[in-house]
Each structure stands twice: as C-alpha cells, then as structure tokens.
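>>> Have a look at this prediction, sequence included:
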Amino acid sequence: MVRLLYFAWVREAIGKDGETVDPPAEVVDVAGLVAWLAGRGGGYAEAFAEPARLRAAVDQAFAPLDTSIAGAVEIALFPPVTGG
C-alpha cells in the first residue's frame, strides 16, 4: 500500500487530495503508477493524460517519472511549480 497525495489541478481533476492504493505488481515506477491511475478513467484520465506535465516526489524527495516505487510509503503528484 502507498499513500498518494495530489496537488493543484491534479487534485481538482480527481476531486480529492489523496488516497491509499495498492498498485498491481507490474507497476514498478512513477510512470507506471501514473499510467495505472489514468486507466481508472474520469478525473484520473484527465489529470494523468499528459505525464510529461507532472512532477513527483517519492517519500518527500523530488523524483523523475522513471523512479522506482518499491518500498515507497508516500508519493506526491503535482504540476511543475513556478515562482512568482
């Protein structure tokens, strides 16, 4: 089981700020997780339609989409952060 946190337009599209999931064994990295989530349809498909637009943090450390999720406790998914 892994805790997912959603921020900004990802949260808005899905309609919640997080959830706990148990991805299938073939989901081994953040990109695979994003694809699996997109397959749920609805707001998930909308939020994860363009994975290149996403950023991730695995256990509170920024991580590229090819980062393994093995043993992860928490994964955050969010759009790129801009300063202002």
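Received it, and whenever you're ready, just let me know what you need.

>>> CA only for contacts and neighbour counts going forward, please
OK.

>>> As a check, name the ranges of all strands in this protein.
Applying DSSP state E to the chain gives strands spanning 2-6, 18-21, 55-58, 61-63, 74-78.

>>> In TSV: these, plus distance to Val27 and mean neighbour count.
Below are the strands of the chain laid out as TSV (distance: least, Cα to Cα, whole Å; neighbours: other Cα atoms under 10 Å):
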stretch	distance to Val27	mean neighbour count
strand 2-6	12	18
strand 18-21	12	12
strand 55-58	14	20
strand 61-63	16	13
strand 74-78	13	20
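
>>> With distance to Val30 added, can I get the ones you listed in CSV?
Converted to CSV, the strands of the chain look like this (distance: least, Cα to Cα, whole Å):
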stretch, distance to Val30
strand 2-6, 11
strand 18-21, 13
strand 55-58, 8
strand 61-63, 8
strand 74-78, 8
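
>>> let's bring in a second one:
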Amino acid sequence: MVKILYFAWVRQKVGTPEEEIALPGGLGDVAALIAWLRTRGPGYEAAFENLDLIRVAVDQAHVEFDASIERAEEIAFFPPVTGG
C-alpha cells in the first residue's frame, strides 16, 4: 500500500485529499503512476492533463517524473509553488 496525497486544485479535481492504494504491478516510476491514475476517472484525467502544472514528492523529497516509486510509502502531487 502507498499513501497518495493531493494538494490544492489537484485535490479538488481528484475529489479527495488522500488515499491508500495497492498499486498494480509494473508501475516503476512517477510517470507510470500518473498514466495509471488518469485511467481512474474524469477527475484524475482532469487533474493530470497538463503535467507542466504538476509537481511531485516521493517520501517527502521533490522528484522528477522518472523517479522510482518501487519502495515509496508516500507520494504527493501538488501545483508549483510561487513566492513573492
């Protein structure tokens, strides 16, 4: 089981702040996870339609989409953060 967290508008589109999921086999990296999540319904499809607007952290470390998720306990998706 892996805990997946969704923040800000990603959470709004998906419809939940978090979920614990048994991932199917063969999902080796973040990109594969996103592709699988998009198949879970229109909210997920909308949330992940523009990957330029998504950031991800695996076990609380910012990573790129090619990062491994094989031993991940927590994966978080969120929009880019801006400051001023």
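Good, I have the coordinates. If you're wondering where the values come from, they're calculated on a predicted model, not measured in any experiment.

>>> now for the strands of structure 1, which one comes closest to Glu12 of structure 1?
With Cα to Cα as the measure, strand 2-6 is the member of the strands of structure 1 nearest Glu12 of structure 1 (8.6 Å).

>>> check the fit of that closest one onto structure 2 and give the mean distance.
Taken against structure 2, strand 2-6 of structure 1 registers an average deviation of 0.3 Å after superposition, with mean Cα distance after the TM-score superposition for structure 1.

>>> what does that strand rub up against?
16-22, 72-78 (Cα atoms under 8 Å, 6 or more residues apart in numbering).

>>> let's see 10 Å
Contacts to strand 2-6 of structure 1, defined as Cα atoms under 10 Å, 6 or more residues apart in numbering, come from residues 11-23, 47, 56-59, 69-79.

>>> and the longest helix anywhere in structure 2 with strand 74-78, angle?
For structure 2, the helix that runs over the most residues, judged by DSSP state H, is helix 30-38. Interaxial angle, helix 30-38 of structure 2 versus strand 74-78 (axes from the mean of the first three to the mean of the last three Cα atoms, to 10 degrees): 80 degrees.

>>> mind listing what's buried in helix 30-38 of structure 2?
30-34, 37-38 (16 or more other Cα atoms under 10 Å).

>>> Equivalent analysis for stretch 66-84 of structure 2, please.
68-69, 74-79.

>>> Adding distance to Leu5 of structure 2, write those residues out as CSV.
CSV is the format used below for the buried residues of stretch 66-84 of structure 2 (distance: Cα to Cα, whole Å):
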residue, distance to Leu5 of structure 2
Ser68, 17
Ile69, 14
Glu74, 7
Ile75, 6
Ala76, 4
Phe77, 6
Phe78, 8
Pro79, 12
